[in-house]
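Novice: pasting the sequence and the predicted coordinates here, then a few questions.
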Amino acid sequence: MSNGSLYTYIQNNIATIEFGHPASNSFPRELLSRLTNSINELSNNNEVHVIILKSEQNKTFCAGASFDELIKISTLEEGKQFFLGFANVINAMRTCSKLIIGRIQGKAVGGGVGLAAACDYCFATVQASIKLSELTIGIGPFVIAPAVKRKIGLAAFSELTLNATSWQNAYWAKEKGLYAEVFDSSKEMDAEVDILANKLSGYNPDALQKMKKELWKGTENWTKLLEEKATISGELVLSNFTKNALQKFKK
């Protein structure tokens, strides 16, 4: 469990990916790699028409990057490769031939916000507050920036990034376009997730794939772009400011 868990199951042309980690569903590098591979495999599976992305437990959707691994980074290449993990996931979601529904049952921080933004349609509960806290530890949400800005716009992204210690609630996220719908409970949300997934799974798969491409038109340069962003984050994570901030956070 130190590297987390990831399960994929398919039923009625609907694939569900469920990830988890004891540390608030945060992502070590290995789990990011497994998620990327799973999305790529489902993209090529003709039996799958739509994907649901969810996390384990009830409280936190995703706490972003693994702090334990961030602390251990000692070279630029290690830093770049770690942040490429998130870049690869976002690119896999972007280029996936299937529409991806996000089930956001709890708080999302940093990379967790990036995952939600890379989904094509997100359901959330009132507990699904969001925060981009990267500046507080001396880095920034560079890798996820293109995905988040694409979904909520530059002004909202600026507000979320610069006000790095404050949570924005689920209704703020819905107003800005990150979430399509917000529910009082996971039970209500799950019912609507199932309804939409089953509707989409019954539509023309070719039409769904073409619509997916239409939704992501203009992002064709993201493979190179996100690699450049990963390099920026990889450099910053080596700074004394960030090393000290991570140690304080750990304590």
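Specialist: Structure's in. What do you need?
Novice: from here on, contacts and neighbour counts on C-alpha atoms
Specialist: Fine.
Novice: quick one: the strands in the stretch 51-200 of the chain?
Specialist: For the stretch 51-200 of the chain, applying DSSP state E, counting those that start in this stretch gives strands covering 60-62, 99-104, 107-109, 121-125, 130-131, 181-183.
Novice: and here is the other one:
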Amino acid sequence: MSEQNGSVNLSIENNIGTIEFFHPKGNSLPGAILRKLAETITSAGDNQDIKVVVIKSRGDGAFCAGASFDELIAIDDYETGKEFFMGFALVLNAMRTCPKLIIVRVHGKTVGGGVGIASAGDYTFAHKDAAVKLSELALGIGPFVVGPAVERKVGKSAFSTMSVDATNWYDSEFAEQKGMFNKVHETTEELDRSVSELAAQLAKSSPEAMRDLKAVLWKGTEDWDLLLEQRAEISGRLVLSDFTKNFIRKFKSKS
């Protein structure tokens, strides 16, 4: 996978597995990146040299710009649409079923699928500038696949607020108050220090105890394999609408 098409890399140090994803367009998530990210999370979960996983993205701009608009506008049939949105389902289910605790580092603004990744972390650190937005309804799609992960963290009321008012950015204070972010930092240095300190602490903790804690934290999500596939089917159908195609064309013409 070339840098122009994005990348997903796993590094291991002191029993900490750090997964970094990157895409030149705001760390957006095309289908290949989504599947590589899901595979890498699963691989880290199976690796006996890894005791805790950290997920981050590269750079100092956006943490994640969400779905790749280039791919969305190219979708012209239902099966392709479902396959694309299944990429998000695969990532969220990989995070859910990974037997290792996952720390997510959110350094900047995040949209759509990136909000799902932030919400699926077992502990999520964020920078004060890390505003979040569920923009899917504005596109004519709706946050169907990421919805269960976001609602699990922030509750139905806050999820409703974010998903209905789909053009609004919600600041890091909102995300922390609602439980999406566990801790927010003023500077990148403080953010990195906290991520490193917790990861190091967990790397020295009992793997068995952390695995059992992970199972307790995710209790009640056992139906997500089917649920998220059903949600991907909804998005795969809606992405074919003229509304969505026209919205993306207008957006791309302005950018």
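Specialist: All right, it came through fine. The structure displayed is predicted, hence computed values, not measured ones.
Novice: returning to what we had before: any idea which of the strands of the stretch 51-200 of structure 1 gets closest to residue 202 of structure 1?
Specialist: Smallest distance to residue 202 of structure 1 across these (CA to CA): 12.8 Å, for strand 99-104.
Novice: what span of structure 2 lines up against that closest one?
Specialist: Mapping strand 99-104 of structure 1 onto structure 2 (TM-score structural alignment) gives residues 101-106.
Novice: just give me the neighbour total for the aligned residue in structure 1 for residue 121 of structure 2.
Specialist: Mapped onto structure 1 by TM-score structural alignment, residue 121 of structure 2 lines up with residue 119. Here the number of neighbours of residue 119 of structure 1 (other CA atoms under 10 Å) works out to 23.
Novice: how many other residues sit next to the nearest residue to residue 119 of structure 1 once chain neighbours are set aside?
Specialist: Computed as CA to CA, 6 or more residues apart in numbering, the closest residue to residue 119 of structure 1 that is not its neighbour in sequence is residue 100, at 5.2 Å. Neighbour count of residue 100 of structure 1, defined by other CA under 10 Å: 25.
Novice: can you give me the distance of residue 100 of structure 1 to residue 49 of structure 1?
Specialist: As for residue 100 of structure 1, its distance to residue 49 of structure 1 is 10 Å (criterion: CA to CA, to the nearest Å).
Novice: got the contact list for residue 89 of structure 1?
Specialist: 32-33, 35-36 (CA atoms under 8 Å, 6 or more residues apart in numbering).
Novice: aligned partner of it in structure 2?
Specialist: Aligned partner of residue 89 of structure 1 by TM-score structural alignment: residue 91.
Novice: same thing with residue 36 of structure 1?
Specialist: Per TM-score structural alignment, residue 36 of structure 1 is aligned with residue 38.
Novice: can you tell me the element that match falls in?
Specialist: Assigned by DSSP states H and E, residue 38 of structure 2 falls within helix 31-46.
Novice: angle of that helix against strand 101-106?
Specialist: In terms of direction (axes from the mean of the first three to the mean of the last three CA atoms, to 10 degrees), helix 31-46 of structure 2 departs from strand 101-106 by 140 degrees.
Novice: buried residues, helix 31-46 of structure 2. List them.
Specialist: Neighbour-count burial for helix 31-46 of structure 2, counted by 16 or more other CA atoms under 10 Å, picks out 31-42, 44-45.
Novice: what's the mean deviation for it versus structure 1?
Specialist: On superposition with structure 1, the average gap between helix 31-46 of structure 2 and its aligned counterparts reaches 0.6 Å (mean CA distance after the TM-score superposition for structure 1).
Novice: how about the helices in the stretch 1-150 of structure 2?
Specialist: 31-46, 69-74, 78-97, 113-120, 136-139, 147-164 (DSSP state H, counting those that start in this stretch).
Novice: circling back to that earlier point, does the match of residue 36 of structure 1 touch residue 90 like I think?
Specialist: Yes. Using CA atoms under 8 Å, residue 38 of structure 2 makes contact with residue 90 at a distance of 5.8 Å.
Novice: that'll do, ta.
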